[in-house]
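>>> sequence first, predicted model second:
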Amino acid sequence: MAVRGVVFDMDDTLCLERDYVKSGFRAVADHVRDAADAEEVFGALWAMFEEGVRGDTFNRLMDRFPTVAGAFDIPTLVSVYRNHTPSVSFLPGIGELLATLRGLNIKIGVLSDGPLASQQAKAVALGVYQVADAVMLTDSLGRECWKPSPEGFLRLEAELGLSGHELVYVGDNVEKDFIAPNRLGWATVRLRLREQLRCAAEASEEAAAPGHEVHSTEELSALLDTMKDG
């Protein structure tokens, strides 16, 4: 059957995750500017990110800037990061693709993991709620409903009024994005771009592998065009 709905991941699919991280680090650096030079703080944060530091970035920041550690605690910095107004935008070509899909009466959905406040702010900044027929931020259901849980996908099927064989999921993360939609009979597409954080990753098992892989938004648009007619 022809595809009647396309659901997108958000991070590194609709927008670059690194742009969100950079925006968040700017917000943190500005927040602590009375305790340390904001540009130095941002430079340290971004250098750690580029080096692959994940998970304990703010702990390391405190070690490097004792004046920041004396004035702020880590939960405060995490809150600033997660609740900032992000400076993000659609990947080149994504806005046009969404407009094309809408013009063809193909329903648009978004399904994304991550802390709810961060994802809501990102969705608002991108204008997702204006272009999508349904938005599922899985953290609203609880951490146990993050991918690879099928719960968010099942809820989108119900909200969009479509069944699995009528739907496509477009994502980037071969660790978790495609397991549930594959099982539910959705078509799955990996958008693989060199700017993505997980560009080099490969699926560790067949169940996690996407049905299709494209390397540009132009290729994605062309593939979806072939799918719309079945």
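Alright, I've got the coordinates.

>>> CA atoms for contacts and neighbours, from now on please.
OK.

>>> max-length helix in the chain?
With secondary structure taken from DSSP state H, the chain has its longest helix at helix 17-31.

>>> after that helix, which helix or strand is next?
Once helix 17-31 ends, the next helix or strand along the chain (criterion: DSSP states H and E) is helix 38-50.

>>> can you list contacts of that next one?
For helix 38-50, the surrounding residues in contact (C-alpha atoms under 8 Å, 6 or more residues apart in numbering) are Lys22, Phe25, Arg26, Val28, Ala29, Asp30, Val32, Thr57, Leu61.

>>> Gln130 - how many residues pack around it?
Counted with other C-alpha atoms under 10 Å, residues neighbouring Gln130 total 10.

>>> that one in helix, strand or coil?
helix (DSSP: H, G, I helix; E, B strand; the rest coil).

>>> could you do Val168 as well?
Secondary structure assignment for Val168 (three-state DSSP): strand.

>>> so how far is Val124 from it?
Between Val168 and Val124 the computed distance is 23 Å (C-alpha to C-alpha, to the nearest Å).

>>> which of these two has more neighbours?
More crowded of Val168 and Val124, by other C-alpha under 10 Å: Val168, with 24 against 13.

>>> isn't the more buried one up against Thr188?
Yes - with contact defined as C-alpha atoms under 8 Å, Val168 counts as touching Thr188 (5.5 Å).

>>> put this next to the previous one:
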Amino acid sequence: MSPTAVGKYAGREFGAVMLALVAGGGLLLASAGRTWATGEAGVSGPVAAMAVDVTGGDLSGAMAGVGWAALAGTAGLYAARGPARRLVGALLALGGVFALVQVGSATRPGALAAALAEAVGGAAGAARAVGEPALHAAGPAMAAAGAAAVTAAGAAAVIRATLWPGMGSRYDRDAAPRSTRADTPADLWRSLDVGDDPTLDARGGVTEPERSAAEGGTTPAPLASGPAEPKENH
């Protein structure tokens, strides 16, 4: 595979990882606000029980936290290079694994019952939970898919980060002094305005006298500092 093809493949791979992070972070954030379980709360007396919803955010703050971290990680992967990019990838992978563990813990019957009791106590005062909460699969499935996407993207960054393009290499290229050749004073000022170095020759990065000397020529003699004195007639 040619270097150009390798570079294109690495760029597409990097873009796919970025999309995975955005999708994973979005799914985690969406799942945090979605209802994961529904229960009933009742009070003593002839009062009908009321439905109480428990969201992913009520069960664990990891969904929203890892979701925002994944979105921020896209900027980190783009700006970082080398070991720093691998470190960002490792942190993202660990965050994804942590979110997956939290999804499993939050969907246990005991955790759902405790979250329902807490929600009922805060919403209805003297009310208490009635029966077992019913689990809704959509919320946990979204969270699990998002966490898996973040984990995979972080692991890919750890393994493949050195091959991906980034903001650092572009800035290094743009920050390098460009050489240009100024033939007139106007060209000189224009070169200085755009940040070019008019003292460098565009072909070799050296001044014209230096190139002449390197090629075996002679360096032009410097101009006299003062006016020439007239010769006396004898």
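Done, it's in. From a predicted model like this one, the values you see are computed outputs, not experimental measurements.

>>> what's the TM between chain one and chain two?
Comparison of the two superposed chains (TM-score structural alignment, normalised by the length of structure 1) gives a TM-score of 0.30, and 107 aligned residues with a C-alpha RMSD of 5.0 Å.

>>> closest one to Gly95 of structure 1 out of the contacts of helix 38-50 of structure 1, please.
Among the contacts of helix 38-50 of structure 1, Lys22 lies closest to Gly95 of structure 1 (C-alpha to C-alpha), at 21.7 Å.

>>> contact partners for that closest one?
Lys22 of structure 1 makes contact with Trp46, according to C-alpha under 8 Å, 6+ apart.

>>> 7 Å instead, please
With contacts taken as C-alpha atoms under 7 Å, 6 or more residues apart in numbering, Lys22 of structure 1 has no neighbouring residues.

>>> ranges for the helices of structure 1?
Here structure 1 has its helices, by DSSP H, at 17-31, 38-50, 57-64, 66-71, 74-83, 94-103, 116-126, 128-131, 151-160, 179-183, 217-227.

>>> what comes into contact with the fifth one?
This points to helix 74-83 of structure 1. By C-alpha under 7 Å, 6+ apart, helix 74-83 of structure 1 touches Gly24, Phe25, Ala27, Val28, Phe58, Ala117, Ser118.

>>> 6 Å - rerun?
Contacting residues not belonging to helix 74-83 of structure 1 are listed as Gly24, Ser118 [C-alpha atoms under 6 Å, 6 or more residues apart in numbering].

>>> got the buried residues for that helix?
Within helix 74-83 of structure 1, the residues that count as buried by 16 or more other C-alpha atoms under 10 Å are Ile74, Leu77, Val80, Tyr81, Arg82, Asn83.

>>> quick check: which element contains Val88 of structure 2?
Using DSSP H and E, the element containing Val88 of structure 2 is helix 83-106.

>>> name the next helix or strand downstream of that helix, please.
Going down the chain from helix 83-106 of structure 2, the next helix or strand is helix 109-124, by DSSP H and E.

>>> can you list the buried residues in that following helix?
Of the residues in helix 109-124 of structure 2, those buried (16+ other C-alpha under 10 Å) are Leu112, Ala113, Ala115, Leu116, Ala117, Ala119, Val120.

>>> which of the residues you listed lies closest to Asp58 of structure 2?
Distances from Asp58 of structure 2 to those, taken as C-alpha to C-alpha, are shortest for Ala115 (6.9 Å).

>>> my guess is Ala32 of structure 2 contacts Leu59. True?
No - with contact defined as C-alpha atoms under 6 Å, Ala32 of structure 2 does not reach Leu59; the gap is 8.7 Å.

>>> these two: who's more crowded?
Ala32 (25 against 22).

>>> that one: what's it in contact with?
Gly56, Gly57, Met63, Ala64.

>>> repeat that with 7 Å
Per C-alpha under 7 Å, 6+ apart, neighbours of Ala32 of structure 2: Thr55, Gly56, Gly57, Met63, Ala64.

>>> could you do Phe153 of structure 1 as well?
Contacts of Phe153 of structure 1 (C-alpha under 7 Å, 6+ apart): Pro181.

>>> could you measure from it over to Val135 of structure 1?
Distance, Phe153 of structure 1 to Val135 of structure 1, using C-alpha to C-alpha: 11 Å.

>>> can you pull the buried residues of the longest helix seen in structure 2?
Counting by DSSP H, the longest helix found in structure 2 is helix 3-32. Residues 10-11, 13-14, 17-32 are the ones in helix 3-32 of structure 2 that count as buried (16+ other C-alpha under 10 Å).
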